[in-house]
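Asks: Sequence plus the predicted model coming up.
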Amino acid sequence: MEQRFEAYLDHLCDSLGHVDRHEGLRGYCQGLMLPLARKSVEPLAAGIDPHAVRARHQSLHHFVAKSDWSDEGLLERVRAWVEPALLREGGTERYWIIDDTGFPKKGKHSVGVARQYCGQLGKRDNCQIAVSLTLATERASLPVAWRLYLPEDWAADTARRTRAGVPEGVGFQTKPTIALEQVKAALAAGIARGAVLADAGYGNDTGFRDGLTELGLAYAVGVQGTTSVWPEGKAPLPPEPWKGVGRNPRLLRRDAEHRPVSVKALALGLPASAYRTVTWRQGSNTALSGRFAAVRVRAAHRDHQRTASRDEEWLLIEWPEGQQEPEKYVLSTLPADTSF
């Protein structure tokens, strides 16, 4: 086991460039493997080298905070080692999971820290947020991209950026924009394709969904109940007939009587027979199941500014038994013949 771990560290060190950085990576990774309650630099240094804690602390801190190496390059080396085994042993299904992770923080000086929603705490609080892309199978998962989200007020604050060492070329981007860039990079790297999964923080963004479709990727993403759609069999009105003068009308139309509906309104209007209980896999304590309906719809966001309707896709509605209204909504471009 020790030889295999050393071989893995040798593989990772190839991404660091100068050999002086190798000791820092080796020490940091070895420290992460120790049974420590806290894994910041100081306890890692004490665990690795208890007889020279100060020197080891300086070495690790320099590697983590000052040394010039690429986190993207290191992640690529991790992927090159792990992905073949992940695909070999993980079954036939592939998923690309997009999510953000919150790190609670005190103060205001850490890069990107702001009062924002933190999933770890389940509420808005002071934290940093990272957007990640993870390759997953039914048995395991592997992060392949990871980027810190820089809130807009941070991106516009020159003094604070300078103090924190934020590179000049890093500006404000929304989380869906960051995620779409990560997806494009993953495609360029030849990572095994999979259906893209994300919560409503990403799925609510029509540009994000359209971007995935343009890249040829199927998705299943959360949306809010206010998202507007055309029910199955309905679509925007065609352009107005040309009247013989001016430009030929090209944009789709709505009118007072021909309008899309929210996914919540559609869900509430379905008959009870449209819902059924589905069990999909065994959880840690019991089988995972829920009450769902699945219908075909067309997304309607600003389609009156388009020249052609969007394609039909699935709307998956989760409505737990006994609740007054549905709990979750998912839009998905999985094939029309996909089973429940």
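Replies: That came through fine. Numbers count the residues shown, from 1 in each chain.

Asks: CA atoms for contacts and neighbours, from now on please.
Replies: Noted.

Asks: now R163: how far from P176?
Replies: 27 Å (CA to CA, to the nearest Å).

Asks: quick one, which of the two is more surrounded?
Replies: Neighbour count, other CA atoms under 10 Å: between R163 and P176, P176 has more, with 23 against 11.

Asks: correct me, but that one touches F208?
Replies: Yes. If you go by CA atoms under 8 Å, P176 and F208 touch, sitting 5.9 Å apart.

Asks: intersection of neighbour lists for those two?
Replies: Jointly contacting P176 and F208 under the rule CA atoms under 8 Å, 6 or more residues apart in numbering are Y202.

Asks: any idea where the strands of this structure begin and end?
Replies: For the chain, the strands defined by DSSP state E occupy 95-104, 114-118, 123-136, 141-148, 195-198, 219-223, 228-231, 261-262, 276-282, 287-299, 313-318, 328-332.

Asks: possible to save these as TSV with mean neighbour count?
Replies: Below are the strands of the chain laid out as TSV (neighbours: other CA atoms under 10 Å):
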stretch	mean neighbour count
strand 95-104	21
strand 114-118	18
strand 123-136	20
strand 141-148	19
strand 195-198	22
strand 219-223	23
strand 228-231	22
strand 261-262	16
strand 276-282	12
strand 287-299	18
strand 313-318	22
strand 328-332	24
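
Asks: R79 is nearest to which of those?
Replies: strand 141-148 (6.4 Å; CA to CA).

Asks: for the strands of the chain, which one sits closest to L74?
Replies: The nearest among the strands of the chain, by CA to CA, is strand 141-148 at 10.0 Å.

Asks: helices and strands around the closest one, which ones?
Replies: helix 71-89, strand 123-136, helix 175-188 (3 or more CA pairs under 8 Å, 6 or more residues apart in numbering; DSSP states H and E).

Asks: Put this next to the previous one:
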Amino acid sequence: MQSQTEGDTFTIPLPLARLPWTRQLSEDYAEAKAESSAWIESFKPFEGKSLEAFRSCNFSLLGSLFYAPREKALVRLGCDFINMASVLDEYTDIEDKSGTQNMVTAMDVMRNPNEPRPEGESCVGAIARDFFLRLRAHVPPDAPCLQHFFDAWENYISAVVQEVEDRSKDTPYQTFEDYRRLRRHSSAGGPCFALLEFGLDIPEEVYKHDLLKSIREKAADILALHNDICSYAMEKSRGISAHNAIEIIIHERGISLQEAMDWVGNYCSDLVDGFLHDITTLPSWELETGEKVSMYVNGLGQMLRGSDDWHFESDRYLGSKGSEIRQTRTVTILPPSSGYAMCGSTEDSGA
């Protein structure tokens, strides 16, 4: 097994290249970005160079790629959610388990957003309170999609806490299968998928169909593992790569970085094939329900395509070289860096 050091280069696979969906950006992108950026920055989660680095990631671009075909109100909610989750992600990256647990305790705001937040609480509590008040106003209080979002959010928060706990262990590595099940939730794919349901009113018995469940799970795994491929160099530089499929496969199989990249890429490609196959085998429902399911499934596919585009168009993981890397597929291990909450950033780290 080879060790990776600053300056090592590797070739990234492109397992999402054969998705049939094409790049699509919401026509409301500019307006949604301006509003969402002003909203998240009003809570002052970062300052100085950290704020500049956060802006360069352009999480509103991701939201506007994710929800491109939908109405502006949903695009804006999507941008806000991704900005909120990214702030939480940055804060928990530098916290131990106790600090993270105290922080995510604020997430009880999901079910009780009208309650005032306590003095001295992290800004994520106030951010979440405002977001959940607007989220609840988007659909009726008994809408199943709202409960789906709440369930997915709780799974996400639990996974974030588990990730922090794993990082604190002397031997932080899990088996790949254990990691994959946790990563499915820690990537925040579940809440993002739940937002797709808003306004569709898919019947519960259809939503819970085994094939739709399989499609969602494969999409979540694809989203997470593709992110692990693209984020590895940055996470390695920040010392948080133990929660990354690449590092886990290197450790579990005793293989080189490039071999691990190829292994995860092939695994992800197989998931893409399964995702596409499941879609072709969905049963037929009556016309209105079938149209809703089609919008939902195509929305999932568009999210996967949007994720692929964003990774190379944002400075988040590949810095200013994303477009070049998309062509050459060559990535270099970055020098040590920290995250926004530590006011650390470099031009090419996006960290």
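Replies: Good, I have the coordinates. Predicted, not measured: the structure shown is a model, and the values here were computed from it.

Asks: TM value for the aligned chains?
Replies: The TM-score (TM-score structural alignment, normalised by the length of the first structure) is 0.23; 140 aligned residues with a CA RMSD of 6.9 Å.

Asks: mind checking which of the helices and strands packed on strand 141-148 of the first structure is nearest P104 of the first structure?
Replies: Closest to P104 of the first structure of these is strand 123-136 (CA to CA; 4.2 Å).

Asks: Now the helix or strand hosting G78 of the second structure: buried residues?
Replies: Secondary structure from DSSP states H and E places G78 of the second structure in helix 72-93. By neighbour count on 16 or more other CA atoms under 10 Å, the buried set for helix 72-93 of the second structure is 72, 74-93.

Asks: Tell me where the second structure has strands.
Replies: Assigned by DSSP E, the second structure shows strands spanning 9-11, 330-332.

Asks: Tabulate these in JSON lines, adding columns for mean neighbour count and distance to E313 of the second structure.
Replies: Listed next are the strands of the second structure as JSON lines, based on neighbours: other CA atoms under 10 Å; distance: least, CA to CA, whole Å:
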{"stretch": "strand 9-11", "mean neighbour count": "16", "distance to E313 of the second structure": "18"}
{"stretch": "strand 330-332", "mean neighbour count": "17", "distance to E313 of the second structure": "15"}
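
Asks: Next, format the ones you listed as JSON lines and append distance to G125 of the second structure.
Replies: Below are the strands of the second structure laid out as JSON lines (distance: least, CA to CA, whole Å):
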{"stretch": "strand 9-11", "distance to G125 of the second structure": "39"}
{"stretch": "strand 330-332", "distance to G125 of the second structure": "36"}
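
Asks: looking at these, which is closest to W39 of the second structure?
Replies: Nearest to W39 of the second structure, of the strands of the second structure and by CA to CA, is strand 330-332 at 33.7 Å.

Asks: So which elements touch the closest one?
Replies: Secondary-structure packing of strand 330-332 of the second structure (3+ CA pairs under 8 Å, 6+ apart): strand 9-11.

Asks: Summarise which helices and strands the strand it packs on is packed against.
Replies: The helices and strands touching strand 9-11 of the second structure, judged by 3+ CA pairs under 8 Å, 6+ apart, are helix 257-280, strand 330-332.

Asks: what do you get if the cut-off is 6 Å, keeping everything else the same?
Replies: strand 330-332 (3 or more CA pairs under 6 Å, 6 or more residues apart in numbering; DSSP states H and E).

Asks: distance of L12 of the first structure from R26 of the first structure?
Replies: Counting by CA to CA, the gap from L12 of the first structure to R26 of the first structure is 9 Å.

Asks: ok, these two, which is more surrounded?
Replies: With other CA under 10 Å as the criterion, L12 of the first structure and R26 differ in neighbour count, and L12 comes out ahead with 21 against 16.

Asks: Can you get me a residue count around the nearest residue in space to the more buried one that is not next to it in sequence?
Replies: Here the nearest residue to L12 of the first structure in space, its sequence neighbours aside, is R77; by CA to CA, 6 or more residues apart in numbering that works out to 5.7 Å. When neighbours are counted by other CA under 10 Å, R77 of the first structure registers 18.

Asks: can you check V82 of the first structure too?
Replies: 13.

Asks: Quick check: chain neighbours aside, which residue is closest to it?
Replies: Leaving aside its chain neighbours, V82 of the first structure sits nearest to L142 (7.7 Å; criterion: CA to CA, 6+ apart).
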